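**Q** need a structure here:
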Amino acid sequence: MTAESTTSAATAETIRHELLGFLAERIKTTVEPEQDLFSSGLVSSMFAMQLVVHLEEAYDIAIVGPDLKLDSFRTVESMTALVLRLKDADDPAGDA
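**A** Presented below is the predicted three-dimensional model:
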């Protein structure tokens, strides 16, 4: 039903789905979108760097400065919000 936007723009749903799949493949377990990946012990700070690289490459964004903190990668929801915010900031205003 919303397939029209999947190629041109990442939606929260598509980002969330992709991240859940990426994590399941890498850590060999399923996670919930709001699950704290660090406090649950599923993800280490070293793996957070892999998440940074993955998000930057998959969504053509640059994660720098204040966005480069563990809280940005704590949950699938926080990563989804980060990607959407950075992609939105990268989009020129008034581009319709």
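**Q** When you work out contacts or count neighbours from here on, use the C-alpha atoms and nothing else.
**A** Noted.
**Q** which residues does Gln45 contact?
**A** In this structure residue 45 is Ser, not Gln. Ser45 makes contact with Phe38, Leu70, according to C-alpha atoms under 8 Å, 6 or more residues apart in numbering.
**Q** Go ahead and flag the most central residue of the protein.
**A** Nearest to the mean C-alpha position of the chain, by C-alpha atoms, centre = their mean, lies Met79 at 3.6 Å.
**Q** which residues touch whatever helix or strand that one lives in?
**A** Using DSSP states H and E, Met79 maps to helix 76-90. Identification of contacts with helix 76-90 by C-alpha under 8 Å, 6+ apart yields 10-12, 15-16, 19-20, 32-35, 55, 59, 61-62, 67, 71-73.
**Q** Could you also give me the structure for this second sequence? I'd like to compare it with the first:
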Amino acid sequence: MSEINTKVQTFLSRFFGNHDLQPDEDIFALGFVNSMFAMQLVLFVEQEFQIAIENEDLEFENFRTINSIVNLIERKTAILAQR
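**A** The predicted structure is shown next:
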């Protein structure tokens, strides 16, 4: 498991109680996400990984699972590394 994956899983697990969230499990389908939590998640990603989440990044598919969040972070950090 990558460091990014571990950080995302640790953050999400604080909100999901005893549920053992799997990397491909849909957090929206589970009913864990409301608008306030979605904002917290975006803020966490921006602050923890020093990236900016743009309006075009704010799609459900980018935040639906641990793996999709990790993929978004990896894409954004790769773009930053190229600059």
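**Q** List the TM-score for the superposed pair.
**A** Between these two chains, after superposing, the TM-score reads 0.88 (TM-score structural alignment, normalised by the length of the second structure); 82 aligned residues with a C-alpha RMSD of 1.5 Å.
**Q** Residue in the second structure paired with the residue nearest to the centre of the first structure?
**A** Taking TM-score structural alignment, Met79 of the first structure has Ile69 as its aligned residue in the second structure.
**Q** counterpart of Thr30 of the first structure in the second structure?
**A** Thr30 of the first structure maps onto Asp20 in the second structure, by TM-score structural alignment.
**Q** and its match, what is it in contact with?
**A** Per C-alpha under 8 Å, 6+ apart, neighbours of Asp20 of the second structure: Ser13.
**Q** tell me which residues of the helix holding Met79 of the first structure are tucked away?
**A** For helix 76-90 of the first structure, burial by neighbour count (16 or more other C-alpha atoms under 10 Å) applies to Val76, Glu77, Ser78, Met79, Thr80, Ala81, Leu82, Val83, Leu84, Leu86, Lys87.
**Q** okay, these in a markdown table with distance to Ala48 of the first structure next?
**A** Formatted as a markdown table, these follow (distance: C-alpha to C-alpha, whole Å):
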| residue | distance to Ala48 of the first structure |
| --- | --- |
| Val76 | 12 |
| Glu77 | 15 |
| Ser78 | 13 |
| Met79 | 11 |
| Thr80 | 14 |
| Ala81 | 16 |
| Leu82 | 14 |
| Val83 | 15 |
| Leu84 | 18 |
| Leu86 | 18 |
| Lys87 | 20 |
